[in-house]
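Trainee: missing the sequence, but the structure's below:
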C-alpha cells in the first residue's frame, strides 16, 4: 500500500515519526513534506497529497499543519478526496469506518507525536463499514 504524506513547518517531527512507523509496517511513502521548521505554505504540500490520492498514485494520505484546518480545506477541494481532521484515535476510526475518509488531517499544535502516530495506525487499520454509510458518503460528492 502507498501512503502520500505532506506537512508544513508545524509538522516535520510528526512526519519523521509517522514515516518511520509506516515504513516499519511495510508501506511505501510518497514524502511531499518539508523537513524544516522554516515557514512554508501548507497548500503546496496538501495539493500534492490530494493529487496522489485522487489519481491513484497513493491509496491514502496524511497531511499535517498546525490546526489541520488549512490542509483539510485544501485536500477537500478534490472530488475524490475525503479529508478528515482527527484529534484522537476514535475520530480517526470513525472517519474511516463511517465516512470512508482517505486522507487524515492532523493538527500538530493540538496533538502529541505519539498520539498522531497512533491515529495514523488506527486510520490505516480501519476499513469502511459500507452499508447505510455508503449512501451517505455518496451524497458528499454530488
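Mentor: Nice, I can see it. In this text the structure is predicted, and so the values were computed from the model without any measurement. Numbers count the residues shown, from 1 in each chain.

Trainee: only C-alpha atoms for contact and neighbour calcs from this point on.
Mentor: Fine.

Trainee: which residues touch stretch 111-125?
Mentor: Outside stretch 111-125, the residues that touch it by C-alpha atoms under 8 Å, 6 or more residues apart in numbering are 13-14, 17-18, 21, 62, 86-89, 92-93, 95-96, 104, 106, 108.

Trainee: what about versus this one:
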C-alpha cells in the first residue's frame, strides 16, 4: 500500500482535510503530520515533518499545503533528497513527476479549490517518472545538493 505524508499550516488546513479524504478513497495510507485546525501555525514546521518522512523512507511521497504553497515548498526543499514541486494544474503535476520525479507535491489552499486539488493529486499520483535524460538532470541537482550540504 502506498504511504503519503501530508502536512499543512492553517492556510492549507481545509484543503488538507479534503485531500485526506481523496487519498483514503484511493486506498492510500496517509501519515497526517498536522496541523489539526485553522489556528495560526508556522508552515516550515510542517514542510519539514513531511519532507523528513519522505527523505527517511518512512513515506513513499508527500503533499504539503499552505496558503499559496510557496513557503511550505521552500521549507520542504531544504531537506536533502526532497524535490518538492509547487503546482497549480494537472499538467504541471504530471510534468513534476514525469520529468522531475517530484517526491513532494506542494499546493496552495487559498489558490486552488478542492476539485482542482484532487485532479492535481490524481495526475501526480498516476504519472510515472520517465528517467533517461531527466535522470541525468536530477543527478546534477543531487550533485549541487551534495556540494552545499558538505
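Mentor: Alright, I've got the coordinates. In this text the structure is predicted, and so the values were computed from the model without any measurement.

Trainee: narrow the contacts of stretch 111-125 of the first structure to those in strands?
Mentor: Mapping the contacts of stretch 111-125 of the first structure onto strands (DSSP state E) picks out 62, 104, 106.

Trainee: on that earlier part again, now, of the contacts of stretch 111-125 of the first structure, which are buried?
Mentor: For these, a burial check counting by 16 or more other C-alpha atoms under 10 Å picks out 13-14, 18, 21, 62, 86-89, 92-93, 95-96, 104, 106, 108.

Trainee: what's the closest of the residues you listed to residue 79 of the first structure?
Mentor: residue 104 (15.7 Å; C-alpha to C-alpha).

Trainee: what lines up with that closest one in the second structure?
Mentor: With TM-score structural alignment as the criterion, residue 104 of the first structure lines up with residue 105 in the second structure.

Trainee: spatially nearest residue to its match (excluding sequence neighbours)?
Mentor: residue 63 (4.7 Å; C-alpha to C-alpha, 6 or more residues apart in numbering).

Trainee: now the one you found: how far from residue 14 of the second structure?
Mentor: Noted for residue 63 of the second structure: a distance of 14 Å to residue 14 of the second structure, by C-alpha to C-alpha, to the nearest Å.

Trainee: cool, residue 7 of the second structure as well?
Mentor: Using C-alpha to C-alpha, residue 7 of the second structure is found at 11 Å from residue 14 of the second structure.
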